[in-house]
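*Asks:* Got a predicted structure plus its sequence, pasted below:
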Amino acid sequence: MRYLRWIWAYPLVTATALILLTVGVLEASGLPDPARWVATIWVAGVIVWTLVGMVRDVLRGHVGLDVLAVTAMIATLAVGEYLAALVIVLMLAGGAALEDIAGRRARRDLRALLDRSPQTAHVVTDGQLGGGEVMTDVPVDEVTVGDILLVRPAEIVPVDAVLLSADAEFDESSLTGESLPVQRGEGDEVLSGAINGSRAVRVRAARRSADSQYQQIVALVHAAEDSRAPVVRLADRFAVPFTAVSLVLAGTAWALSGDPVRFAEVLVLATPCPLLIAAPVAFLAGLSRAAKAGVIIKSGAVIEQLARVRSAAFDKTGTLTWGRPALVDVRPATGFTADEVLQLAASAEQYSTHVLADSVRRAAVERGLSLLPATDAFEEATNGVSASVQGRSITVGKPAYVAALTGTAAQERLETGQAAAYVAVDRRFAGTIILADDPRPDAAGVVSWLRETGVSRVAMFTGDVSATAQSVAAAVGIDEVHAELLPGDKVELAAGLQPRPMMMVGDGVNDAPVLAASDIGVAMGARGATAAGDAADVVILLDALAPVADAVAIARHTLRVALTAIGVGIGLSIALMLVAMTGVIPAVAGALTQELVDVATILYALRALGAPRAAV
């Protein structure tokens, strides 16, 4: 059924393929005349239909490849190459279908973002006649300012609100880009789209759904997509001059010889295949080469923009950094070793879903420490986890939580961006595990490569605090930092960043609007950032930053190959037309000769498959 839908969605492709098959069967059956008439009638109908569209385009001030296509179809019919005419029709129809498919994918309504958008809210009201409290689930659009809402563990905050509970922990990475959970106290504002921690909390609605942060992100994405100007196809720029030159040469040959056949003999060599085929083949080869490098580029137009990029901006968390806390240090207390503290803590953290727990477990494994069996494990919301490991009572959590058990827990002095997990063994303070979100090892190389290869301006856009942003920027070689930004701020900065075209690299829901608004949006999609991936033009499938430079290098090579292929094809065509003006190339021979030109340009265009990766 899926394939049937594609067949019905693009009837011109289906019909032309059937006509081509019919003509082939008629030719094989020894019926050339019916074959010629079937092909001629069909191609003539397509020519008329295309001419109607051309007139509409000309009235709108646009003249593109349709001029060359009609010229090619008329020329091939005039010299009896009706099979070639059918192939041109099929190529045109197939190209339009592929362009439409790519456009639909690039303009999807961000289903992942919309699906994640809160649909209901738990409104708490006083029961009538002293019956206590009543909780009612209502559509999020019906929440009014002042309503008391219950947010359960791991649920998304439905609207911007004020926290009524004493304290709570929220994952705001989709809004600010900060990978570490944040602590909020009573009276603090909590933004919609934040994910609640492991304890149910109450909040008071501060804004309606339509005015809340998460819905504004969705609106920004749509507005940015609608406002982005379309990119003119590469080959369209050559259509008018090449067509004009071809008609002048053909007309001159007719005028000088007085023979209208001379017009056809020259014009048949003006087939637009170098434009219709060479550039798309080069771009498809570039897309294929990029995919092998772990990069999905959504269209040939994106390749052209990417090849000409002159300024770039990067998100911090998950883009320039790993997006997950990594071990910085283990500081054991007297009587314990670093490996002992880390192994026991990681063993206790096996049953925790906290973001720091995963980092502690990963750090232990990377050090070659095996996780020991744990029993009687339980987690106290927002505070920590306790478990029995080989008969020893292990507690990992906040300093106050550990201090309540041990009577002492030294408060570590942490640098910006760091977090600490405190460890107790048998109710005795055992040490501290320090974690931080470090820059990716290839980030500095990517930034340096971009500067060395023509990107004159590189900036950082992040929702993180300024001190952390500045430290990461210094580590990767970026000197222009814009910190503590909301999604709307990023869009505004991206719009004003010069020179153009401008590339934005980011991940997560919070980056979706700026990715959609940028000339080239690049999403780090290795860990499933589907909303950002839908809004972006380029998606990096590997959990690394180096493919961003690879994408630019591949795009530049692809564009050079495409332009060269077009130049070679047009140059050979014009040279052959000049020869044909003398009458030494008959129409049939000219058509066959032009096919050799097409083959040469296509073979050259396939050089894009060998595009080099960036030396990062």
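*Replies:* Structure's in. What do you need? Residues are numbered from 1 along each chain as shown.
*Asks:* For the rest of this, base every contact and every neighbour count on C-alpha atoms.
*Replies:* Fine.
*Asks:* So the closest residue to Thr125 other than its chain neighbours: helix, strand or coil?
*Replies:* Closest residue in space to Thr125, ignoring its immediate chain neighbours: Val134 at 5.2 Å, by Cα to Cα, 6 or more residues apart in numbering. Assigned by DSSP: H, G, I helix; E, B strand; the rest coil, the conformation of Val134 is strand.
*Asks:* Check the one 3 residues further on too.
*Replies:* Secondary structure of Asp137, reduced to three states by three-state DSSP: strand.
*Asks:* Quick check: it touching Thr125?
*Replies:* No - between Asp137 and Thr125 there is no contact under Cα atoms under 8 Å: 11.1 Å.
*Asks:* ok, which stretches of the stretch 101-250 of the chain are strands?
*Replies:* 120-126, 133-139, 148-151, 161-163, 167-171, 182-185, 189-190, 195-196, 201-205 (DSSP state E, counting those that start in this stretch).
*Asks:* I misspoke; the intended subject was the stretch 251-400 of the chain.
*Replies:* 295-297, 311-314, 326-332, 374-380, 384-389, 392-397.
*Asks:* Presented hereafter is structure B, for comparison with structure A:
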Amino acid sequence: MRPVRALVRYPAITATVVVLALVLVLQAGEQPAAARWVATAYVGAFVVWTLVGMVRDVLRGHVGLDVLAVVAMVATLAVQEYVASLVIVLMLSGGEALEDFAARRARRDLTALLDRSPRTAHVVADPGSAGFDGVRDTPVDDVVVGDVLLVRPGEIVPVDGVLLDDGGTFDESSLTGESLPVGREVGAEVLSGAVNGTRAVRMRAVRGSADSQYQQIVALVEEAGRSRAPVVRLADRFAVPFTAVSLVLAGAAWTLSGDPVRFAEVLVLATPCPLLIAAPVAFLSGLSRAAKLGVIMKGGTVVEQLARLRSVAFDKTGTLTRGRPGLVAVRPVHGLAADELLLLAASAEQYSSHVFADSVRRAAADRGLVLLAADEAEEVATNGVAASIDGRRVVVGKPAYVRSVAPDTVATPLGPGQAAAYVAVDGRFAGAVVLADDARPESSAVVAWLRANGVEHVTMLTGDARATGESVARQVGIDEVHAELLPGEKVRLAAELRPRPVMMVGDGVNDAPVLAASDIGVAMGAKGATAAGDAADVVLLVDSLGGLVDAVSVGRHTLRTALTAIWLGIGLSIGLMLVAATGAIPAVTGALVQELVDLATILYALRALTGPPAGLTAAAEQEQPAPRMR
């Protein structure tokens, strides 16, 4: 059945094989005129169809790479090499099947993520029951926030939720890269895509399907697999020179020998399949390998930009640091109690998405404080939050923002690595909540690796206070710090960075504008930073900056592989054309040999699936300078 499906899927191959067999039978039966007319009619129709496709490509701004194949088919017909002309047609139509095979192999790890995407969820009809009675299956897209779900042993968690049962174990390797199962207690959040352990558990959905972690990853993967932009650019760079060289060699062979057959014999070895197929296969392989490492790249353009990376800008909180600050001190003023100040600040921070907000809320919970609901609340991105709580107007955020509503705000002393959330109540400065966010253990090694591997400019762009930013920068080895920035200022500074391309690495919602504006935006996506992930070109699914090393290493290896595959195909073709110019390779043989050249280049392009060892240590040992092109 599989051969039959292949014949139906690729009708051009089927038709060409049938016509080729008929021509061979007619020639064997001493009917050369009939064989000539059948071959000429079929190849002529194929030439017209190819020319129509070339015109469409040119109208879209792409160089028509099939011009060599068209000239070769016409030339072989002109010198009565009918079998050779049909072999060229077979080779070109077979290129589609060969590309599909290679693309399926290259996409393997990308499609593995898509195949695992959960389709159904088990909704508990009676959430108040302690058992699992009344469970109904529903499409995962129909799950709404608040539904109680049953997740059976070994099943994939369908949506993000909060665990209702005590003591669950989950395999989160597809999300975070953590190879060992992790334990979750009652009340802990469990992300979609995690695989449940050995006991059934209940959870309450906190996000719908479209907003859950695994579905966002699937959407990123689908977007990555659709992009093929740089392949066109790579092919266009080589198309015109290769076409010119091939025609010159063919013309020279004809001129020197006086035999027009030499022209056809040379051109049958000059088909453009290495340019058309090898490059896209290499880029798809690179995207697939990156996905396996927990790095989602949104298309081949990103791969090429990563390979040529020259400048990097980092956000601080949640990027160079862990993003989970711990409480250092509560410093009230005007006779306010420390717990009262923390309670008001944490109650207002319920309505903020900033990473510090979670830390303030967690600190209040650790002290047993019950948060108050707000009558109204408004967050000013990157600045802070204002809320009406228990009849009082509470403002929490950066000193400049708080000072705009409480002019008596004064700076609180901070130690190395510390930051403060300033608080105003009813227009008066009420104090500060001091937090400390340690640098990630891998941050300094990543910065050092980038400097050692061709990145000329490394800087920090942060909205936090200068003292805090400079303290973290010293810890990780960054000399240039731009602090207390608004989103627009980050965008401007990123645009001014030189040399290009520039990578911006961030994690928060406030990073989305600068991620979108940079040549390469990288989001720390392991914690579900949706807005940043949507705006970024690269999303690190593993909660570690070490993924940057994987991303750059894969990008460089992929581009090297694509360029080498192209040069391999061009080199072999030109070498064989020089031999054919002497008359040593007949036209039919040359057409068959060229198919072997195509196969060799595609197999080489698949090397992008493997490449040098991944990881910070391995990459540092194996990395080579990025390939340069004029």
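*Replies:* Yep, that arrived. These figures come from a predicted structure and were not determined experimentally.
*Asks:* And the TM-score between these chains?
*Replies:* With the length set by TM-score structural alignment, normalised by the length of the first structure, the two chains reach a TM-score of 0.57; 414 aligned residues with a Cα RMSD of 4.7 Å.
*Asks:* can you redo the strands of the stretch 251-400 of the first structure as JSON lines with distance to Gly94 of the first structure?
*Replies:* Below are those laid out as JSON lines (distance: least, Cα to Cα, whole Å):
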{"stretch": "strand 295-297", "distance to Gly94 of the first structure": "19"}
{"stretch": "strand 311-314", "distance to Gly94 of the first structure": "34"}
{"stretch": "strand 326-332", "distance to Gly94 of the first structure": "49"}
{"stretch": "strand 374-380", "distance to Gly94 of the first structure": "58"}
{"stretch": "strand 384-389", "distance to Gly94 of the first structure": "59"}
{"stretch": "strand 392-397", "distance to Gly94 of the first structure": "60"}
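*Asks:* follow-up on the earlier one: okay, the strands of the stretch 101-250 of the first structure in CSV with distance to Ala444 of the first structure and mean neighbour count next?
*Replies:* Formatted as CSV, the strands of the stretch 101-250 of the first structure follow (distance: least, Cα to Cα, whole Å; neighbours: other Cα atoms under 10 Å):
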stretch, distance to Ala444 of the first structure, mean neighbour count
strand 120-126, 44, 18
strand 133-139, 47, 13
strand 148-151, 41, 23
strand 161-163, 39, 24
strand 167-171, 28, 21
strand 182-185, 28, 15
strand 189-190, 35, 21
strand 195-196, 32, 22
strand 201-205, 42, 23
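*Asks:* mind putting those strands in TSV, distance to Val38 of the first structure included?
*Replies:* Formatted as TSV, those follow (distance: least, Cα to Cα, whole Å):
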stretch	distance to Val38 of the first structure
strand 120-126	60
strand 133-139	60
strand 148-151	68
strand 161-163	69
strand 167-171	65
strand 182-185	71
strand 189-190	69
strand 195-196	64
strand 201-205	69
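*Asks:* For Gln411 of the first structure, which of those strands is the nearest?
*Replies:* strand 182-185 (17.0 Å; Cα to Cα).
*Asks:* helices or strands next to that closest one in the packing?
*Replies:* On a contact count with 3 or more Cα pairs under 8 Å, 6 or more residues apart in numbering; DSSP states H and E, strand 182-185 of the first structure meets strand 167-171.
*Asks:* Let me know the angle separating the strand it packs on from strand 201-205.
*Replies:* Relative orientation of strand 167-171 of the first structure and strand 201-205, computed by axes from the mean of the first three to the mean of the last three Cα atoms, to 10 degrees: 80 degrees.
*Asks:* against the second structure, where does strand 167-171 of the first structure fall?
*Replies:* Here strand 167-171 of the first structure fails to align to any part of the second structure, judged by TM-score structural alignment.
*Asks:* Thanks a lot, catch you later.
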